[in-house]
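Undergrad: model this:
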Amino acid sequence: MIPPFFGQWESAGRIGDILSGALRAEDDPLWPRSGAAGAADYARWADHLCGVACLRMALAARGITPPRAFDLARELTTRGGYVVQPDGGIRGLIYAPAVAWLREAHGIAAEVRVDVAAGDIPALVADGGMFIASVHPAIRWPERDPPGRGGHLVLVFGTEGEALRLHNPSGDTAASQHDARVPLERFARFYAGRGILLPRA
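TA: Now for the predicted structure:
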């Protein structure tokens, strides 16, 4: 089953415009449904909510109605999953508090996984498992060589041949957002070797 898709920004069809600067995040017409306190709050936080989007997609895949994006971000912040730094910067998603929330709020036996080779991911997502993987945000352009690894989260939920199937909350096109097929060898160039495992229900 393909999980429902949620983007980091509410207007999934306008994410490319937001990333390019053609549309300010504050001007996303759907921001109120995020639960943000205001347009400025939305713009400040949405760039950091790839992990929230992945958690929401994973819950929806299990038939659980997910919280609104900012309701979940606030809950995770109280648990240490996001840290607002003195200079106003936002650090997170921090995996351990997110895993604790999945276990306590929804009874999902999630795990923080590190030192996971890209070649091990197909076995993790077989038969309904899901893996929230740390990748470079340039994964939206898998044909390019990334400048690094990590810094962004995507939801890997299956395979097709030698490719991983994933949802990317910051994909700049529909094709790079929803059920993107990224060859495993390409994926490995973006992948930081860690993430959150949600085993098969």
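
Undergrad: Could you use CA atoms for every contact and neighbour count after this?
TA: OK.

Undergrad: mind listing the strands for the protein?
TA: Assigned by DSSP state E, the strands in the chain fall at 82-84, 90-92, 111-114, 130-135, 152-160, 163-167, 180-183, 191-198.

Undergrad: Tell me the gap between the third one and the middle of its chain.
TA: Centroid separation between strand 111-114 and its chain, computed with CA atoms, centre = their mean, to the nearest Å, is 15 Å.

Undergrad: quick one more, to check against the first:
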Amino acid sequence: MGETIFDVPVVPYHSQWASPRLVEDIVTGRIPASEDPQWASYGAADPDEYAWWSWRLCGVACLRMALEYFGHTAPPAMEIARACVEAGAYVRHDEGLHGLIYAPFATWAEARFGIEAEVRPRLTEPELRTALEGGRLVMLSVHPSIREPATEPPGTGGHLVLAVGATDRALVLHNPSGFFGRSQEYAHVPWDRLGTFTAWRGVVLGPGR
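TA: Got it, this is the predicted structure:
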């Protein structure tokens, strides 16, 4: 008998890079992000601005997916990034960027788009399942190597994915830094492997008013 499959919704996908097909080449260093031919669609001023931000906007990609799923028009990635800086959800510093900082992000997202954004500093597997079965989506903190679930990550957290559904055996993810045709859309991460990658914290998103 096959596994029981909960309803997994059709959720639009966005990579954190403008060209989903090029993610593996960019992540592995075969090409610099500044050579992404679709960089302008990001809303960046130039390829260098795009390249700097593209490595850091996994959370923005998750929000854009959720917005479209809940019936909103998702602004370009850089428009959201700039708004998050103003809201204190991203803090630039000499060595990079602090963020995504959940509390100011959730407050801003609710006010700007009218969606629900509940910060969850600690999630359990049953709570994650319940949120998804209730029509929510979950921005979940994981290690970026989750794109290859058989690997052993050096730690947990550091990257955000969008949990879109569940089966008896696996959490179903849209991964903003997943590899095209392998681990971007509806990537299945077995429940017995999920704890190896996740920090069990994130933001639960709902349709709101």
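
Undergrad: Report the TM-score for the pair.
TA: Remark: TM-score between the superposed chains equals 0.96 [TM-score structural alignment, normalised by the length of the first structure]; 200 aligned residues with a CA RMSD of 1.2 Å.

Undergrad: Quick one: residues contacting the aligned partner of G151 of the first structure in the second structure.
TA: G151 of the first structure maps onto G158 of the second structure when the alignment is built from TM-score structural alignment. G158 of the second structure makes contacts with S141, V142, H143, P144, as judged by CA atoms under 8 Å, 6 or more residues apart in numbering.

Undergrad: what number of residues lie near the closest residue to the last one other than its chain neighbours?
TA: Of all residues not flanking P144 of the second structure in the chain, H159 sits nearest, at 5.4 Å (CA to CA, 6 or more residues apart in numbering). By the measure other CA atoms under 10 Å, the count of residues near H159 of the second structure is 24.

Undergrad: my guess is H159 of the second structure meets C58, correct?
TA: Yes: using CA atoms under 8 Å, H159 of the second structure is in contact with C58, at 6.7 Å.

Undergrad: Show me the one of the strands of the first structure that comes nearest I15 of the first structure.
TA: With CA to CA as the criterion, I15 of the first structure lies closest to strand 163-167 of the strands of the first structure, at 13.8 Å.

Undergrad: Superposed on the second structure, what's the mean shift for the closest one?
TA: If you overlay the two and look at strand 163-167 of the first structure, the average distance to its match in the second structure is 0.7 Å (mean CA distance after the TM-score superposition for the first structure).

Undergrad: And that strand, how far out from the chain middle?
TA: Relative to the mean C-alpha coordinate of its chain, strand 163-167 of the first structure is positioned 13 Å out (CA atoms, centre = their mean).

Undergrad: what range in the second structure matches it?
TA: Mapping strand 163-167 of the first structure onto the second structure (TM-score structural alignment) gives residues 170-174.

Undergrad: what's in contact with that stretch?
TA: So stretch 170-174 of the second structure is in contact with 13, 161-166, 183-191, 194, going by CA under 8 Å, 6+ apart.

Undergrad: let's go with 10 Å and repeat that
TA: Outside of stretch 170-174 of the second structure, the residues that reach it under the criterion CA atoms under 10 Å, 6 or more residues apart in numbering are 5, 8, 11-15, 61-62, 65, 125, 128-129, 132, 137-140, 147, 160-166, 183-194.

Undergrad: Now R103 of the first structure: closest residue in space that isn't a chain neighbour?
TA: A109 is the one closest to R103 of the first structure (CA to CA, 6+ apart), at 5.7 Å.

Undergrad: any idea how far the one you found lies from L198 of the first structure?
TA: 7 Å (CA to CA, to the nearest Å).

Undergrad: the more surrounded of those two?
TA: Each of A109 of the first structure and L198 has its neighbours counted (other CA under 10 Å); L198 has more, 24 against 15.
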